[in-house]
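Participant: A predicted structure for the sequence below; I have some questions about it.
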Amino acid sequence: MTPTTRLDVLTYRTGPSDLLPLVLLHAFPLDSRMWDDMAPLVAGARTVLAVDLPGLGRSAGLGTSAPSLDDAADAVAQTLTAVGLERAIVVGLSMGGYVALALLDRHPALVAGLGLLDTRSTADDDAARANRLRVAAELESSGTVDAVRPMATALLGESSRTLHPELVDRVGALIGQQSAAGVAWSQRAMAARPDRTAVLHQFEGPALVLVGDEDVAAPVAAAEHMVAALAASQLVVVPHAGHLTAIEDPDAVADAISELAGRADVEDQRARS
């Protein structure tokens, strides 16, 4: 486990202890503010918080010589413990999904419900891994995030780019506020991640797999692969949305997460009785 690390936490709502808290893990190369539209829409009065992953948003980097999402997951676990959370519904989008899977693998007692949004459980293939390392090197060399600025367009679905072009500027602004070092670290950590499909086979709790039907980075087939590995999952395909569903259609994502949270509450209360 990494040395004690406290990541920055954005608390959207504080609720009663009898409802499981909801923890949101953001996409690359953004930070927890990507949840701003969606988080307030989650039904109920439960605690809802989002964590800035290492080196992004307001969280400091881990300073590890070999970037790893395992270290990121350990830092999330330490942070949740520090704020008094023992069990939570963990929802991650894209890179946040990779960290959620690492958290499930390394700290399974913490995960009472699992939401995997626009992500995949498999590792990068050789070409994707090489591209991540190339981009990381470019970020480090330039000291800027210029190498990932085009993602402001690429991560959004065609419908969003056409009907809501202002989202390109919003995503671009979030990207521009990240540190080059943090973005490079994240790229290297994602490139090194293993296939965690086997972890899904072991998880028996309530799960949600959600994907935009215009998602190119983690398409519907990747979502179906995860659903097949889970014991108690629901698949939600969001129409007219790309990779950033929580930004592109916050209502649909909030509805799906609310349903997951309800199932997780029932299972948690049953286990306690």
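Facilitator: Alright, I've got the coordinates.

Participant: please make it C-alpha for all contacts and neighbour counts, starting now.
Facilitator: Fine.

Participant: ok, for residue 232, nearest residue in space, not its chain neighbours?
Facilitator: residue 206 (5.2 Å; CA to CA, 6 or more residues apart in numbering).

Participant: do I have it right that the one you found meets residue 263?
Facilitator: Yes - with contacts counted by CA atoms under 8 Å, residue 206 reaches residue 263, the gap being 6.4 Å.

Participant: neighbour count: the two, which is higher?
Facilitator: Between residue 206 and residue 263, counted using other CA atoms under 10 Å, residue 206 has the larger neighbour count: 24 against 17.

Participant: relative to residue 25, how far out is the more buried one?
Facilitator: As judged by CA to CA, to the nearest Å, residue 206 and residue 25 stand 18 Å apart.

Participant: now do residue 163
Facilitator: 27 Å.

Participant: neighbour count for the two, which is higher?
Facilitator: residue 25 (28 against 9).

Participant: what helix or strand is residue 114 on?
Facilitator: strand 111-117 (DSSP states H and E).

Participant: C-terminal to that strand, which secondary structure element comes first?
Facilitator: Past strand 111-117, the next helix or strand by DSSP H and E is helix 126-142.

Participant: what residues does that next one touch?
Facilitator: The contact list for helix 126-142, computed with CA atoms under 8 Å, 6 or more residues apart in numbering, reads 145-148, 180-181, 183-185, 187-188, 190-192.

Participant: what about those residues, which one has the most neighbours?
Facilitator: Ranking those using other CA under 10 Å puts residue 185 first, with 29 neighbours.

Participant: and the comparison structure, right after this:
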Amino acid sequence: MAKVPLILLPGTLCDERLWEMVNLSDLAEVKVCDVSKADTIEGLAKSVLEDAPERFALAGLSLGGIISLEIMRLAPERVMKLALLDTNPNPPQPEQISGWERFIEMANNGQFLDITRKYLLPVLIHQDRRHDEALVSKIIDMAEKVGKVGYINQLKAVMTRSDQRSILSTIDCPTMILVGKEDMVCPVQMSEFLKEKIPGARLEIVNHSGHLSALEQPGKVSALLRDWLMKGEER
């Protein structure tokens, strides 16, 4: 079987290491894109499309999922299959915008890494993993690599994103929704909404996982993404 071109999009403050334990290389020609170089969701989506094959499968986690939905608005004919992991299609809420503005101020005041350590880690991963030194270290290292400028770009992008709920009913490629059962950032009900609104979508809930499912439960996520890649003809 020919390998499928596959674009993987990481979440905020994540890089290619978000996906490094997800084993798909025998099934797909995998490309992980940088999602920190523009400060709008449309700009980030266009940067992915510029470097993508003409037709490809697409999977994104969190911010990566938001960008994936924008790609479905801009160029749905190019996407063979879609996977949305731990993703929120809703527009930003005022309290979220206030929090992100505070994080931008902290980042510009020399407190960039404090944001991940003190504010993000407690909600990003399952409570049982908060003392997993290897996992925590990887999350902090990814944040350091994305850096202050990249993070501020990402925050500006999500602060100004549009309401993506209107896109959902137009998606007509095979779609899998995946979410960590204990995700505190994009709770399960958001994924249930995605399943309800995207025609024919399937929903997979990964037990014992928070928001970073690809890092927290890579074996389970690998198995589900492999099944998604192998099953279902293009519609």
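Facilitator: Yep, that arrived. Owing to the predicted nature of the structure, the values given are computational and were not obtained by experimental measurement.

Participant: TM between them?
Facilitator: The TM-score (TM-score structural alignment, normalised by the length of structure 2) is 0.92; 234 aligned residues with a CA RMSD of 1.8 Å.

Participant: one step back: I'd like the contacts of helix 126-142 of structure 1 as a markdown table, with secondary structure appended.
Facilitator: As requested, these are exported to a markdown table (DSSP: H, G, I helix; E, B strand; the rest coil):
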| residue | secondary structure |
| --- | --- |
| 145 | coil |
| 146 | helix |
| 147 | helix |
| 148 | helix |
| 180 | helix |
| 181 | helix |
| 183 | helix |
| 184 | helix |
| 185 | helix |
| 187 | helix |
| 188 | helix |
| 190 | helix |
| 191 | helix |
| 192 | coil |
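
Participant: tell me the one of those nearest residue 33 of structure 1?
Facilitator: Using CA to CA, the shortest approach to residue 33 of structure 1 within the contacts of helix 126-142 of structure 1 belongs to residue 183, at 15.9 Å.

Participant: just give me the match in structure 2 for the closest one.
Facilitator: When structure 2 is aligned by TM-score structural alignment, residue 183 of structure 1 is paired with residue 151.

Participant: buried ones in stretch 55-68 of structure 2?
Facilitator: For stretch 55-68 of structure 2, a neighbour-count test (16 or more other CA atoms under 10 Å) marks 56-68 as buried.

Participant: please apply the same query to stretch 25-40 of structure 1.
Facilitator: Quick answer for stretch 25-40 of structure 1 (16+ other CA under 10 Å): 25-35, 38-39.

Participant: among the residues you listed, which two are most distant?
Facilitator: For the buried residues of stretch 25-40 of structure 1, and using CA to CA, no pair is farther apart than 29 and 39, which are 18.9 Å apart.

Participant: just give the nearest non-adjacent residue to the spatially most central residue of structure 2, would you?
Facilitator: When CA atoms, centre = their mean is applied to structure 2, the residue found nearest the centroid is residue 61 (1.7 Å). Spatial nearest neighbour of residue 61 of structure 2, excluding adjacent residues (CA to CA, 6+ apart): residue 85 at 4.4 Å.

Participant: which residues touch residue 8 of structure 2?
Facilitator: With CA under 8 Å, 6+ apart, residue 8 of structure 2 has these contacts: 19, 30-33, 58-60, 64.

Participant: roughly how far does the alignment partner in structure 1 of it sit from residue 177 of structure 1?
Facilitator: Using TM-score structural alignment, the partner of residue 8 of structure 2 in structure 1 is residue 24. Using CA to CA, we find residue 24 of structure 1 at a distance of 20 Å from residue 177 of structure 1.

Participant: can you check residue 128 of structure 1 too?
Facilitator: Counting by CA to CA - residue 128 of structure 1 and residue 177 of structure 1 are separated by 25 Å.

Participant: and if you look at residue 21 of structure 1?
Facilitator: Applying CA to CA to residue 21 of structure 1 and residue 177 of structure 1 gives a distance of 28 Å.

Participant: looking at these two, which is more packed in?
Facilitator: Taking neighbours as other CA under 10 Å, residue 21 of structure 1 and residue 177 compare with residue 21 leading, 25 against 14.

Participant: correct me if wrong: the more buried one contacts residue 44.
Facilitator: No - in this structure residue 21 of structure 1 lies outside contact range of residue 44 using CA under 8 Å: 10.8 Å.

Participant: ok so residue 17 of structure 2 is a helix residue?
Facilitator: Yes - when three-state DSSP is applied, residue 17 of structure 2 is found to be in a helix.

Participant: what do we get in structure 1 for it?
Facilitator: Looks like residue 17 of structure 2 aligns to residue 33 there (TM-score structural alignment).

Participant: before we move on, what about residue 227 of structure 2?
Facilitator: Residue 227 of structure 2 maps onto residue 259 in structure 1, by TM-score structural alignment.
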